[in-house]
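Novice: How does the following fold in three dimensions:
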Amino acid sequence: MSFLGLWKACNGGKRVEFILELMLIILCTKLAGDLSVRLGQPAVLGKLLAGIALGPAVLGWVSQGGFIDQAAEIGVLLLMFIAGLETDLEQMRRNWQSAFAVAVAGIIVPFAGGYAAGIVFGLSTTASLFLGVVLSATSVSISVQVLKDMNRLNSREGTTILGAAVLDDVLVVVLLAVMMSAFGTGADISIGALIGKKALFFAVVIAVGWLVVPRVLKWLAPLKVTEAVVSAALVICFAFAYFAEELQMAGIIGAFAAGIAIAQTEFKKTVEEKIEPIAYSLFVPVFFVSIGLNVSFAGIGEQWLFLLVVSVVACITKLAGGWFGARVTGFDGRSSLLIGAGMVSRGEVALIIATMGLQGGLVLPNYYTPIIIAVIVTTLVTPPLLKQFAKDRPAKQFN
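Specialist: Below you'll find the model as predicted:
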């Protein structure tokens, strides 16, 4: 019996297992992040690799489910909430055209690439189209952390990536709904109703963020309890995230919108200073590790070529689409590459879509694992790509 198994057996098994897993996650992500920085790479890369090492693919010390999944969900919500707090709303308004172009091109090119790859490997038209949808997704949470570490989150490039990611989420969900309606189990999906929900979401969060959020914070701030303002901010964050999920938006978009809303109030600095220690000491490390837990090498030997091709197509097409969208809206070549790199990570968004496709019969089980690993590959290559394209450029060039 391994040391880990013996420790669990002596201490109540499942009852305390999550305590040991949490200890390992915090320790290993911090050490791996530090090592990554010493090797000239973003800390996020080390944390993601720590997740793969701790998960079933290598050591098997941390498993999915229960507390880990729930803490990871809180982690990504807090990460995007902090990104919203730090976002320059005026900068985002100025770059909306670039964000739109990057989002659209960043969907069209990967969708075409994914469909072509599926056809080449003999997948059905339906499965090939679905592969295109998976590769069209973008999860900006990893890019947010890298940009934040490099002090680029409020740059023109950073706000363009954030805006494009929000639009990408809307467009990909609509595209997925069309697929599920036409070929999968979701034949009763109304595309008009889905688009209406998206419009309702943005209308409500804008109105609530402008009119309600400042009043709620001012009302709760004087409460004679500890950390009243921070507690109120978390209530708003999770309420926005829940509302987003109810309207078939990603919860991270709701959390991001909540952060932007609070950033327009006098409580921004207080909330930011109090939330960051909570997020980065506990929940965000669990989120990074949770991505690596999806990696499994079982059965990959038979699909190694498919995995290789899809991984390359996923990275190149998203980079090219983002580059094109940025280039045609006035960015120089290096900045366009930076924006394209920021869109490469598919992360948890694509993982969710792939799982939905498996459940809906849009992807064959033997192709599911290679697709999941390809998604993880895009997440792993994003930090070093961003680091490379931002290398040796003074900060003023990003403003």
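Novice: Could you use CA atoms for every contact and neighbour count after this?
Specialist: OK.
Novice: Can you mark which positions in the top helix by length along the chain are buried?
Specialist: Ordering each helix of the chain by length in residues (DSSP state H) puts helix 156-183 first. By neighbour count on 16 or more other CA atoms under 10 Å, the buried set for helix 156-183 is 156-181, 183.
Novice: to compare against the first, here's another:
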Amino acid sequence: MNKSFFEHIAHAFDTPLTNAVLIFSLILFIILLAPMLLRKIKIPGIIGLILSGVLIGPHGLNILAQSDAVKLFSTIGLLYIMFIAGLELDMNEFRKTRHKSIVFGIYTFLVPIMIGYPVCYYLLGFDVWASILVSSMFATHTLVAYPVVNSYGISKNQAVAITIGGTILTDTAVLIILAVIVGSSQGHLDQQFWMRLALSFAIFLGIMFGIVPRIAKWFFQKVESEKTSHYIFVLLIVFFAAFMAEIAGLEPIIGAFVAGLALNKFIPHSSALMNRIEFIGNAIFIPFFLISVGMIVDINVLFKGPEALIVAGTLTLVAVCGKWIAAWFTQHTFKYSTAQRQVIFGLSSAHAAATLAIVMVGYENEIIDEAVLNGTILLILVTCIIASIATENASKKVVLSGEQDVIVEEKDVIRDEHLLVPIANLNNMEMLLDFATMIKNKKSPHPVTILSVVPNNELAEANLKKARKNLDSTAKYASGSEIEVNMMATIDYNIAGGISRASREVLADSILLGWPSQTGIIEKMVGEKTESILNRTDINIFMCHFGKPFISDNRITLICPPMAEDEKGFSYWLNKVGQLAVELTLPIQGIANHRSMEAIKNYLKKNKINCTIKFVEWNDWDELANLTAYVKDNDLLIFISARVGEVSYHRAFNGIPKKLARQYTRNNRILIYPSRRPTSVFDNYDEVSAMSANGGYTRLQRVGKSLGSVLTMKNKKFSNVKREK
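Specialist: Okay, here's the model as predicted:
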């Protein structure tokens, strides 16, 4: 009994391992341990995963074989890398740099081929088709080092953007060449081949950019509450796109990248869904792929005579030199820094997936021999190590030199900003918190403070417990986005007083409020809640109405009154509007006078905020109702107002929340009151009505109008009754 038990245990550890649970446990152990150990000796974690694959692979200790399960997870990891690269591509920046991406794509495609073909044909003695295939293999690159630039927060740097754009161009071109070479070797290179390839490619692009975005928009709108379904839907699109690309005669990696581009505008970069996509990819799938790359490498090729070493050394040298020269040409063409050139070289020098696909197809079709296959596998190991080290060092230099493509903030835009979000209605909580996540400064160490103010009455204690319970559900939602939140529940005789007091306690820079509700005559007499908050505080106020998902919005319409650029909070709110446009990948339509237009343009340009903006010049600010001609139902409306007495305040702004709610009922809308210079210190202690002289006079005017309208209605009714009699 004991003997059979121990034999059973020993059999479970026979190599290569066959138990699926044990294989998965070993892979997870490597993913956990390898990066941690090698990071101690300043070696990038990616290299640790690749070397671990070499060690445990069939050509190392033979602990793991290239089983179907390993190949499946490896394929998923590769597709994930390409998908995230497409998803995180800043489309506004990509549109601006698409010409540069094309130029880089030409450089990184032609230079390695022009160097590689003579070397293969004349130096190594390959025939024509083998020389073309191997030299085209030099032109490919896999974004193995992309997680490095992502971890350093420079994924939106222009050098990264053009490298990603060039990847899709050069890999597509090389894979088309591969299809041509294979077709030629099989005698299928005829007119029908070209027509089939062109037609299938056109149909693929038509489906991905014509049909998939419509389906995605419908799905995210209709299935808003099912957050798990969103992630499953995204994975479905990725693998379906990879399959369609394969059917079209392309490599699956092209399909995954195109899926990322197609879904780019529907998944904000700071959203909970994006967090889930990146977390699962970086934790499981991408490390699996890197380990599988190492498992392919056969170190024994070094000991198979001088021919294998010569071929491997020559192929590796040509591959590295070709990519470095292409990066050097790109640097001097676009006047990039040395650090940016190194980023381009690091990202584009790794040969893995596409290279392996090409060489395997060539080997199976007997275009190349085993020596080239072994040399290419060694090339994959060396270039992945070089790419990881080069990208790591270059990313550090980019960050240290301040060349990362982020918003450069002025002194009045506080880096350690603190946002306060008072919650009155739990139904609006999720979108308000999503909005806070998108506009919050990523460098700020402060959490977002979620506030609930309970009226101080006989039910105060019970209501406070209920409020804290509601805040717990808010915290649970916030954890999905990995946004740090601070829960705060307080009791106050006056809701507005509680909010303004809390904003001073946490030193808030902005308050994000829900849209003000309808008020009765009593509230008008003692002061409306939102107006009381405005009068009690000097900080930025964002009043938000989000009646539908952000995915429904096609653009941002920004209405900016004259002299708004002279307000203290101008740079702050414009910074946030630009950040929101980048997050949602939406163009901006600005409505302003000429002076304000120029101020907005200059600020966006100076601070490198990559949003697309077009202006409509407007000077008739007495007639705000006429602006409806420029606002569509699917616009996210942002209106810049001002407190009474500020330089950009206009009498037409009186009662602006009600006017906007009445005229733009179908729109998501944000009403912004910029921060102002501090008022009298005694205003902070006005906890009853918060009436300044101007505010009191304005409020009395409104009460008079309300009473007048009521009396007029009664007089009309009395006259009608009198006539009937």
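Novice: Report the next helix or strand after the longest helix of structure 1 in sequence order.
Specialist: Using DSSP states H and E, the helix or strand that follows helix 156-183 of structure 1 in sequence is helix 191-207.
Novice: That following helix vs structure 2, mean deviation?
Specialist: Its matched residues in structure 2 lie on average 3.0 Å from helix 191-207 of structure 1 after superposition (mean CA distance after the TM-score superposition for structure 1).
Novice: can you give me the helices in the stretch 201-350 of structure 2?
Specialist: 212-222, 227-247, 252-263, 272-280, 286-296, 306-334, 338-348 (DSSP state H, counting those that start in this stretch).
Novice: Okay, buried residues for the fourth one please.
Specialist: When you say that, I think you mean helix 272-280 of structure 2. Within helix 272-280 of structure 2, the residues that count as buried by 16+ other CA under 10 Å are 272-278.
Novice: got those residues as JSON lines, with distance to G105 of structure 2 columns?
Specialist: Below are these laid out as JSON lines (distance: CA to CA, whole Å):
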{"residue": "A272", "distance to G105 of structure 2": "33"}
{"residue": "L273", "distance to G105 of structure 2": "31"}
{"residue": "M274", "distance to G105 of structure 2": "28"}
{"residue": "N275", "distance to G105 of structure 2": "30"}
{"residue": "R276", "distance to G105 of structure 2": "31"}
{"residue": "I277", "distance to G105 of structure 2": "28"}
{"residue": "E278", "distance to G105 of structure 2": "27"}
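Novice: so which of those residues would you say is closest to G153 of structure 2?
Specialist: Checking these against G153 of structure 2 by CA to CA gives E278 as the nearest, at 13.5 Å.
Novice: And the closest one? What does it align with in structure 1?
Specialist: Residue pairing (TM-score structural alignment): E278 of structure 2 is matched to E276 of structure 1.
Novice: Can you find the partner of D392 of structure 1 in structure 2?
Specialist: For D392 of structure 1, the residue aligned by TM-score structural alignment is K397.
Novice: again but with L20 of structure 1, I slipped
Specialist: Aligned by TM-score structural alignment, L20 of structure 1 pairs with L22 of structure 2.
Novice: Among the buried residues of helix 272-280 of structure 2, which one lies nearest to L711 of structure 2?
Specialist: A272 (52.8 Å).
Novice: Structure 2: strands as residue ranges?
Specialist: Ranges of strands in structure 2, per DSSP state E, are 419-422, 448-455, 485-492, 510-514, 540-545, 555-559, 588-592, 613-617, 635-640, 668-673.
Novice: Which part of structure 1 matches the fourth one?
Specialist: In the comparison with structure 1, strand 510-514 of structure 2 aligns to no range at all (TM-score structural alignment).
Novice: what angle do that strand and strand 668-673 make?
Specialist: 140 degrees (axes from the mean of the first three to the mean of the last three CA atoms, to 10 degrees).
Novice: Which other helices and strands does strand 510-514 of structure 2 contact?
Specialist: Packing contacts for strand 510-514 of structure 2, counted by 3 or more CA pairs under 8 Å, 6 or more residues apart in numbering; DSSP states H and E, involve strand 419-422, helix 429-439, strand 540-545.
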